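Chemist: My questions are about this predicted structure, shown below with the sequence.
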Amino acid sequence: MTTKHGTFSLWTLLGRTSAVALAVGLGAGAAIGQKAFQGTPSIVSGDAYIPPSTDSVSLNSTQAVIDWTPDDRGPASAGTIDFLPQGNTVTFSSFSDFTVLNRILPLDGNGLPVSRAIAFNGTVQSQVSGSPPSAGGAVWFYSPGGIIAGANSVFNVGSLVLTANAIDISNGLDRNNIRFAGPAGSTSSVELLPGAQINALSVGSYVALVAPRVVQGGTVTVNGSTAYVGAEAADIRINNGLFDIAITAGTTDASGVVHSGTTNGPESAGSADPQRIFMVAVPKNNALTMLLSGNVATRQRRRSPRTGAPLCSRRVPTSPMTSTGTSSPRATPRRRWRRVSASDRATGGTT
């Protein structure tokens, strides 16, 4: 055991370096004697209890940082690490809202860092205790070799971050200002395979996938804001349920963001209930083409032109889109927003 005390709408983003973007505005546990997460935890900060089965993480503090060393100590050539096998469930919980950063850091047989992707093939859920418990809390996962959410993976969470870029905690864990920084030239990715599910259904939830290459082929449903960010380094500020995204180092990947799955959410209840989906990629050296297809749907609430009274809602799917742009590697992105229709192409040019 480990214990330590202590109305959706559609937008595009045009940037100085052609940051191209699109914005539209619980399971069975691990068997006895087995481990759910295939790794050994070390609590870096905060107060948490993790049993030997690793099928639960109970937080007694509002924030925690946990380092995980995978049990699989193979070399880089051994390929992807099955960190959460199919059929296993891990539950993060607390008595109040919380944020927990899980840093999954693969080592080889000599105890040296090794670049290997880690895979989730089971279920991750987070909840705040009550009668009954409710989905809540923010669960963040970082692994430098990349993260793969397999076809059978399910995330039922309050909010979620999946990233291949290290998260800066030099000034503590700031849940509203997340600073991502990967090594220069990184080609690591975050990938959701077809069949993967992310459900963040609490009001004001968020989901962020951040890596030099982001591939969304699964189904993501968020009652709040969603961001797919293709970059080596980025800052995300969460402000009243919306993302303010600044790219500080672009990506060398040819696409940055590839979307072929489904991303959606419930109807916005009004201005106090923002619903947005952001897709952002900045080319570091060469032109970049985001590949956007699948279903990115908006739900619009129509009102009577005569009385202003709400009418029935309608769901507006986007058509397949492609975004391109070029940049100077020394330039700093500058954000500028303009509203477009759902059928427009999101195309960036140097400004």
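Modeler: Now that the structure is in, tell me what you want to look at.

Chemist: Only C-alpha atoms from now on, for both contacts and neighbour counts.
Modeler: Will do.

Chemist: Now do the contacts for Arg179.
Modeler: 167-168, 233-236 (CA atoms under 8 Å, 6 or more residues apart in numbering).

Chemist: Tell me the buried residues within those residues.
Modeler: 167, 233-236 (16 or more other CA atoms under 10 Å).

Chemist: that older thread, farthest pair in the contacts of Arg179?
Modeler: Spanning the widest gap among the contacts of Arg179 are Asp168 and Ile236, at 11.7 Å by CA to CA.

Chemist: who touches both of those two?
Modeler: Overlap of the contact sets of Asp168 and Ile236 (by CA under 8 Å, 6+ apart) consists of 178-179.

Chemist: ok, and the closest non-adjacent residue to Thr289?
Modeler: Thr324 (4.4 Å; CA to CA, 6 or more residues apart in numbering).

Chemist: Now that neighbour: which helix or strand?
Modeler: Thr324 belongs to strand 321-325 when assigned by DSSP states H and E.

Chemist: next one: Gly204
Modeler: Counting by DSSP H and E, Gly204 is found in strand 197-211.

Chemist: which helices and strands sit right next to that strand?
Modeler: Packing partners of strand 197-211 (3 or more CA pairs under 8 Å, 6 or more residues apart in numbering; DSSP states H and E): strand 154-156, strand 159-163, strand 189-192, strand 219-230.

Chemist: Compute the inter-axis angle for the second one and strand 219-230.
Modeler: On the basis of axes from the mean of the first three to the mean of the last three CA atoms, to 10 degrees, strand 159-163 is oriented at 40 degrees to strand 219-230.

Chemist: quick one, strand 159-163 and strand 197-211 angle?
Modeler: Using the same axes, to 10 degrees: strand 159-163 against strand 197-211 is 40 degrees.

Chemist: Which SSE is immediately downstream of strand 159-163?
Modeler: Per DSSP H and E, the helix or strand that comes after strand 159-163 is strand 166-167.

Chemist: Second structure follows, compare the two:
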Amino acid sequence: MDVERMIRTAQAVTGAGRGILAADESAPTIAKRLATIGVESTEGRRRSYREILATTPGLGDFIGGVILFDETLRQQVADGTPFAEAFARQGIVPGIKVDAGTRPLAGSPGEVVTEGLDRLRDRMVEYEAMGARFAKWRAVIRIGDGIPTAACLEANAHALARYAALAQECGLTPIVEPEVLMDGAHDLATCARVTEAAVREVYAQLAAQHVVLEATLLKPNMVLPGTDCPEQVGDEEIAEATVAVLRRVVPAAVPGIVFLSGGQTDEQATSRLDAINRQGPQPWELSFSYGRALQAPVLRAWGGDDGRREEAQKALLHRARLNSAARQGAYLPEMEG
């Protein structure tokens, strides 16, 4: 286990004002994304779209890492270069999503647990040989009537910790992602309470599994009121609540926190990240690991027409530049233009 290399990977993907492009959509998810622009999800169309991401000139100035899906890691760009290598040429560290999605949690109606531990060691050995340098596993926590339960938080945190220990054994820097969903009518305080409980349990389980925290990254949700909550709040209040929760439960040994965008709009994800970074110096890098919040403008610009590749790449570079500014507390709304 090369701990020093894993630490360098964690630092590389979040250093120098950079963040992560999450391009790890499963087959059903990418099909839904392509359907929004009227494009059928075939292997060729998926490869063509993701080649736009991999070959965007200058993307490495703002993006330090990319999370890929199994299919993409096995594909090549048009000139025969593997996707992992195409991203690496731009100074973007390739990573891989390794979980197998969620299933209902037995005995806990309305709750889910993430699966994928079976044969995970073998898969990660293969991924590392194919050029991946970090991995990601997502847990899903829902807020509702009587949930999440302690059993749900423990089951998902335990799976995250077992995955993280396996990842480090295989030389991959693990990103642990306990996502508290925005769905629901809960208020900001409820999200803060649940997020704190979820992340606290994750670090308890990581310690139990002997995971080296310096060679990990945390990918949490921001603390937000539910989408159906009648009391929505401003970016400053979201930033204060988010930082307060993280300062209580995330050890200073963790090198970076890369927020997910969840159901936020492109602009919301950027503006709120900026507000978080304006809260003052913190023990960790505060960056981003955005999927839809980076890719939505790209899909709209491309529209399935490969003749619009340059336009789509400009859209990606623009969004990446804005998020890079936000993770340094230097974003301004007028930069959207």
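Modeler: That came through, no problem. Computed from a predicted structure; not experimentally measured.

Chemist: Give me the TM-score for this pair.
Modeler: Once superposed, the chains reach a TM-score of 0.29 (TM-score structural alignment, normalised by the length of structure 2), with 155 aligned residues with a CA RMSD of 6.0 Å.

Chemist: returning to that earlier point: the buried ones among the contacts of Arg179 of structure 1 in helices, which ones?
Modeler: Within the buried ones among the contacts of Arg179 of structure 1, no residue falls in helices by DSSP state H.

Chemist: With distance to Gln216 of structure 1 as extra columns, can I get the residues you listed in a markdown table?
Modeler: Formatted as a markdown table, these follow (distance: CA to CA, whole Å):
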| residue | distance to Gln216 of structure 1 |
| --- | --- |
| Ile167 | 21 |
| Ala233 | 19 |
| Ala234 | 19 |
| Asp235 | 20 |
| Ile236 | 19 |
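
Chemist: Which member of the residues you listed is positioned nearest Ile66 of structure 1?
Modeler: Of all these, Ile167 has the smallest distance to Ile66 of structure 1: 12.5 Å, by CA to CA.

Chemist: mind listing what that closest one touches?
Modeler: For Ile167 of structure 1, counting by CA under 8 Å, 6+ apart, the contacting residues are 142, 178-181.

Chemist: ok, now how distant is it from Ile148 of structure 1?
Modeler: 18 Å (CA to CA, to the nearest Å).

Chemist: ditto for Ala181 of structure 1
Modeler: Here Ala181 of structure 1 is placed at a distance of 19 Å from Ile148 of structure 1 (CA to CA).

Chemist: Also Gly224 of structure 1?
Modeler: Using CA to CA, Gly224 of structure 1 is found at 23 Å from Ile148 of structure 1.

Chemist: what do you get for Val20 of structure 1?
Modeler: For Val20 of structure 1, the distance to Ile148 of structure 1 (CA to CA) stands at 24 Å.

Chemist: So which of these two has more stuff around it?
Modeler: Between Val20 of structure 1 and Ile148, counted using other CA atoms under 10 Å, the more crowded position is Val20 (31 against 23).

Chemist: Run through the helices of structure 2 in chain order.
Modeler: Under DSSP H, structure 2 gives helices at 3-14, 27-35, 43-54, 70-74, 83-88, 120-129, 150-169, 188-208, 235-249, 266-277, 292-302, 309-326.

Chemist: on that earlier part again, surely the residue nearest to Thr289 of structure 1 and Met290 touch.
Modeler: Yes: using CA atoms under 8 Å, Thr324 of structure 1 makes contact with Met290 at a distance of 6.5 Å.

Chemist: Now the common contact residues for those two.
Modeler: Val20.

Chemist: picking that back up, could you dump the helices of structure 2 into TSV and include distance to Phe259 of structure 2?
Modeler: Converted to TSV, the helices of structure 2 look like this (distance: least, CA to CA, whole Å):
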stretch	distance to Phe259 of structure 2
helix 3-14	11
helix 27-35	20
helix 43-54	20
helix 70-74	22
helix 83-88	21
helix 120-129	24
helix 150-169	17
helix 188-208	13
helix 235-249	10
helix 266-277	8
helix 292-302	11
helix 309-326	11
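
Chemist: between those, which gets nearest to Val112 of structure 2?
Modeler: The closest of those to Val112 of structure 2 is helix 150-169. By CA to CA, the value is 7.4 Å.

Chemist: Next, the buried residues of stretch 226-243 of structure 1.
Modeler: Neighbour-count burial for stretch 226-243 of structure 1 [16+ other CA under 10 Å]: 226-238, 241-243.

Chemist: Next, give me the two most distant ones among the residues you listed.
Modeler: Using CA to CA, the buried residues of stretch 226-243 of structure 1 reach their maximum pairwise distance at Glu232 and Gly241, which is 24.0 Å.

Chemist: My guess is Ala149 of structure 1 contacts Glu191. True?
Modeler: Yes: in this structure, Ala149 of structure 1 is within contact of Glu191 by CA under 8 Å, at 6.2 Å.

Chemist: more neighbours, these two?
Modeler: Using other CA under 10 Å as the criterion, Ala149 of structure 1 and Glu191 rank with Ala149 on top: 27 against 24.

Chemist: Can you give me the distance of the more buried one to Ile236 of structure 1?
Modeler: Distance from Ala149 of structure 1 to Ile236 of structure 1, counting by CA to CA: 22 Å.

Chemist: Kindly report the same for Ala166 of structure 1.
Modeler: In this view, Ala166 of structure 1 and Ile236 of structure 1 are 13 Å apart by CA to CA.

Chemist: tell me the contacts of Asn156 of structure 2?
Modeler: Asn156 of structure 2 makes contact with 113-114, 139-140, 178, according to CA under 8 Å, 6+ apart.

Chemist: next one: Ser42 of structure 1
Modeler: 2, 66-68.

Chemist: Out of these, which end up buried?
Modeler: Using 16+ other CA under 10 Å, the buried members of the contacts of Ser42 of structure 1 are 66-68.

Chemist: List the ones among these that fall in strands.
Modeler: Of the buried ones among the contacts of Ser42 of structure 1, the ones assigned to strands by DSSP state E are 66-68.

Chemist: Could you let me know which of those ends up closest to Arg103 of structure 1?
Modeler: Lowest distance from Arg103 of structure 1 to those (CA to CA) belongs to Asp67, with 4.7 Å.
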